[in-house]
Each structure stands twice: as C-alpha cells, then as structure tokens.
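Peer 1: Return a 3D structure for these sequence lines:
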Amino acid sequence: MSETTTVAVLVGSLRADSLNRRLAEVLRDQAPEGVVLDIVDGLADLPFYNEDLDAGDAPAAAVALRERVAAADRVLAVTPEYNGTMPAVLNNAIDWLSRPYGAGAIVGKPFGVVGATPTPYGGKWAHADTVRSAGIAGATVVEDVLVSQSALEVDVLTDTEVLGRLTGAVQTLAAYQPATSAA
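Peer 2: Okay, here's the model as predicted:
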C-alpha cells in the first residue's frame, strides 16, 4: 500500500474563471500518483484577520481553513499578482493560518508558490511576498518550488514546457523531506 501526500492549495484569486484557479485545477488533475491536491475553497468567506475575532471561538470559515491545512502534508499557493504584491485574500488566509502564534496550521508545513500573470514578470513580486509571509508565519518554504510564469505570449494551461515546470514544482513539493539534524 502506498502513502498519499496531500497538498492544500490556496488560490489567490476569487474569480471563478481566473487563470490561476484554472491552473490549480489542471495541476490537481495532473498530480503525480500518490499526490492529492486539495483546492481549499472558502477564502472569500474569511473575515479580515482580527485578534478580537480569534480570541474565543474563531469564525467558522477560519476554523475550516485551519482544519484543511492542518490535515494536509504540504501547502501550495497558486496566485496572481495584484498591484505588485500578493492578493489580499491570500495574505489574509496566511494571517489566519499563522495563529495561534508558533502553533498555527501552517507552522512547519512545506510550502511552495506558483502562478501566472499577464505581465512580463509573471508575478515574481507577489510570489516573493507570499514566500516571505509564509516563512514568517512558520511554514517551511521549499526554495525549489517557486514558478512565476508570464501569460503574455503563452497559454500556461496547455504549453507543455510551462506545465512541465509547474508539475515539476508540485512533484518537488510532494517529495520534499526536511533535513534531519545529526544527533
């Protein structure tokens, strides 16, 4: 019996037909054997993080997000870039996942980020901000799982070279093993 690796996927765009949503679905459908990509819906239902809301019973949407990510083995953000940074919905999700401080659902989870934008840089700034925020929140950022793809002159959903890089990133994230310290 083989072990399954579950990757919680956080999509940084709320639009139903967004390029990054469709990209997450393609990656889910082409996931390697033994890897399940779980696209986490409901990010639009999260209130903006506020410690007052989190002091007692957290909102149901936050509890659901935390449970899905806590149950996953890995986390992958698939996100566009908005005004040179990550979308607010993704930043807010990371904020909810980072709490309680030091013990949030994202703490210690191998984390990667990919995405596409119709800009020459393919979302590099948003992806760098996402990596920085997730790392500060306690995730274990996997350096080799960062793909920023321009969608200006290529169909990222069908181009075999682009899909090869993206599915390769998913494989790298799924196979990631943290370094063990020698005793």
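Peer 1: Please make it C-alpha for all contacts and neighbour counts, starting now.
Peer 2: Will do.
Peer 1: helices or strands next to whichever helix in the chain runs longest in the packing?
Peer 2: When the chain is scanned for its longest helix (criterion: DSSP state H), the result is helix 160-175. Under the contact criterion of 3 or more C-alpha pairs under 8 Å, 6 or more residues apart in numbering; DSSP states H and E, helix 160-175 touches strand 5-11, helix 19-29, strand 110-117, strand 140-150.
Peer 1: hang on, residue 43 packs against residue 88?
Peer 2: No. The pair residue 43 / residue 88 is not scored as a contact, 10.3 Å apart, by C-alpha atoms under 8 Å.
Peer 1: and these two? which has more neighbours close in?
Peer 2: residue 43 (20 against 13; other C-alpha atoms under 10 Å).
Peer 1: Identify the residues contacting the more buried one.
Peer 2: Contacts for residue 43 were tallied using C-alpha atoms under 8 Å, 6 or more residues apart in numbering; they are 14, 61, 65, 89, 90, 93.
Peer 1: and it, how far is that from residue 146?
Peer 2: 22 Å (C-alpha to C-alpha, to the nearest Å).
Peer 1: what do you get for residue 21?
Peer 2: 17 Å.
Peer 1: Another for comparison:
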Amino acid sequence: MTTSNQTRVAVLLGSLRADSVNRRIADYLVAQAPADVSVEIVEGLDQVPFYSEELDGDSVPAAAAALRDAVRTADRVLAITPEYNGTMPAVLNNAIDWLSRPYGAGAISGKPFAAVGATPTPYGGKWAHEHARHSATVAGATVVEGIVVDEPAMTDDLLADPAAAGRLLGALTALVEHDAAAAA
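Peer 2: A predicted model of the protein is given here:
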C-alpha cells in the first residue's frame, strides 16, 4: 500500500512472457525498492487493443482506461523491455500510443520516464530503449537523461550478477531522484 509521501513508479513491461528476464527485473525492482518508493507493474498490457481513434472516445476500452489510470496516478514511469527485431515490442509501443492521448494532455505527459532492460544479444536492447525513450518524448513524457542500462542477458541468472543488479537498482534510484523542476 502506498502512502502520500511515497514516490510511485509505474512499470510498463515490454515482455509478456511470465518468466522473462525482464519480468524478473521488474519483480526484483518491486522487491528491492526503497521504503519510500512504490514500484507497481502495470498488468494487462496484452489486453489493451491496438490504438485507434475510433476506440478512443467516450467509452475507452477498460484495459486502456486502467493503463491510463495507473500511469496518471504515478509519479514516474519506467519501461522495462527486451528488444524485438531491433526495436521495442509492439505491446510497449501500443501502451505509449494510448498514454499519449489526448494529444498534449495524455496520462504520460510531463512524467519523468526511463527505459531499461535486458535481451540475449550483445547490444542489451539499446535500440529498443532508445526507441521507447524517443516515443515517450513525442508522447509528452520527460525522459530522464543519463539512465542507460542495456544489459546483455546471456544467461537466465542476470540478477545473480551484483554489478548488473546494482545498475538496474541505480537506474530506478536515478529516476526516483530526478527533479523535474530543477531539470527544466
């Protein structure tokens, strides 16, 4: 349960696989977050229909409305994602599309944002993370500069590596500590 003095971080998970490395990263950050930080994985991204203005009217689909509410009430947004074919997964792109509307006043507008994650390539998902940051910027988020954690998850025990786990926890800390007013 969050309290009013907690920083709430909404996690957009780019992998739908229940036991993915990125799901484990998200679960790790939920468990290891400082006491004054609430990390909440936004579930149900696989239930959000592909964005269409025809669906985005007076009766927005329930899954899209829940996504918007989760991000609107958060203080920060963290995308944790693998890389598919050199870019972010469609589920993450779709989530950002829904969060960008209505134009100029979407749920992600003005929210500090970062993208991290792991993928089984030597590049660690850097293109997916760059694309997520770019898309979030266009959607109105405030991308926190300097948070780059592109982990080449060559094994399933990435979080057993103290250096890798530390980089991921450090990214969360940097996102939480980002002062949007000072950066402006």
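Peer 1: TM value for the aligned chains?
Peer 2: Remark: TM-score between the superposed chains equals 0.95 [TM-score structural alignment, normalised by the length of structure 1]; 182 aligned residues with a C-alpha RMSD of 1.7 Å.
Peer 1: Need the contact partners of stretch 95-110 of structure 2.
Peer 2: For stretch 95-110 of structure 2, using C-alpha under 8 Å, 6+ apart, the contacting residues are 12, 45, 48, 51, 64, 67-69, 71-72, 77, 135-136, 139-142.
Peer 1: cutoff 7 Å now
Peer 2: 45, 51, 64, 68, 71, 72, 136, 139, 140, 141, 142 (C-alpha atoms under 7 Å, 6 or more residues apart in numbering).
Peer 1: three-state assignment of the aligned partner of the fifth one in structure 1?
Peer 2: Counting by TM-score structural alignment, residue 71 of structure 2 lines up with residue 69 in structure 1. In terms of secondary structure, residue 69 of structure 1 is helix; the call rests on DSSP: H, G, I helix; E, B strand; the rest coil.
Peer 1: Tell me the counterpart of residue 147 of structure 2 in structure 1.
Peer 2: Mapped onto structure 1 by TM-score structural alignment, residue 147 of structure 2 lines up with residue 145.
Peer 1: in terms of contact, does that match touch residue 174 like I think?
Peer 2: No. Using C-alpha atoms under 7 Å, residue 145 of structure 1 is not in contact with residue 174; the gap is 10.0 Å.
Peer 1: tell me which element the residue nearest the centre of structure 2 falls in.
Peer 2: Per C-alpha atoms, centre = their mean, the C-alpha nearest to the average position across structure 2 is that of residue 79, at 1.8 Å. Per DSSP states H and E, residue 79 of structure 2 falls inside strand 76-80.
Peer 1: Give the other helices and strands that that strand contacts.
Peer 2: Judged by 3 or more C-alpha pairs under 7 Å, 6 or more residues apart in numbering; DSSP states H and E, the packing partners of strand 76-80 of structure 2 are strand 7-13, strand 112-119.
Peer 1: That one vs structure 1 - mean distance after superposition?
Peer 2: Its aligned residues in structure 1 lie a mean 0.2 Å from strand 76-80 of structure 2 after superposition (mean C-alpha distance after the TM-score superposition for structure 1).
Peer 1: Name the next helix or strand following that strand along the chain.
Peer 2: Next along from strand 76-80 of structure 2, by DSSP H and E: helix 90-99.
Peer 1: In structure 1, what range does that following helix match?
Peer 2: Under TM-score structural alignment, the match for helix 90-99 of structure 2 is residues 88-97.
Peer 1: Just give me the mean distance for that stretch relative to structure 2.
Peer 2: Stretch 88-97 of structure 1 sits 0.2 Å off on average (mean C-alpha distance after the TM-score superposition for structure 1).
Peer 1: buried ones in that stretch?
Peer 2: For stretch 88-97 of structure 1, a neighbour-count test (16 or more other C-alpha atoms under 10 Å) marks 89, 90, 91, 92, 93, 94, 95, 96, 97 as buried.
Peer 1: ok, the residues you listed vs residue 5 of structure 1, which is closest?
Peer 2: Residue 5 of structure 1 has its nearest neighbour among the buried residues of stretch 88-97 of structure 1 in residue 97, at 19.8 Å by C-alpha to C-alpha.
Peer 1: hang on, residue 35 of structure 2 in a helix?
Peer 2: No. Counting by three-state DSSP, residue 35 of structure 2 is located in no helix; its state is coil.
Peer 1: And it, how close does it get to residue 18 of structure 2?
Peer 2: With C-alpha to C-alpha as the criterion, residue 35 of structure 2 and residue 18 of structure 2 are 26 Å apart.
Peer 1: more crowded one of residue 145 and residue 174 of structure 1?
Peer 2: Neighbour comparison, residue 145 of structure 1 and residue 174: the larger count goes to residue 174, with 25 against 22 (by other C-alpha under 10 Å).
Peer 1: Can you name the residues that contact the equivalent of the more buried one over in structure 2?
Peer 2: Using TM-score structural alignment, the partner of residue 174 of structure 1 in structure 2 is residue 176. Residues in contact with residue 176 of structure 2 (C-alpha under 7 Å, 6+ apart) are residue 7.
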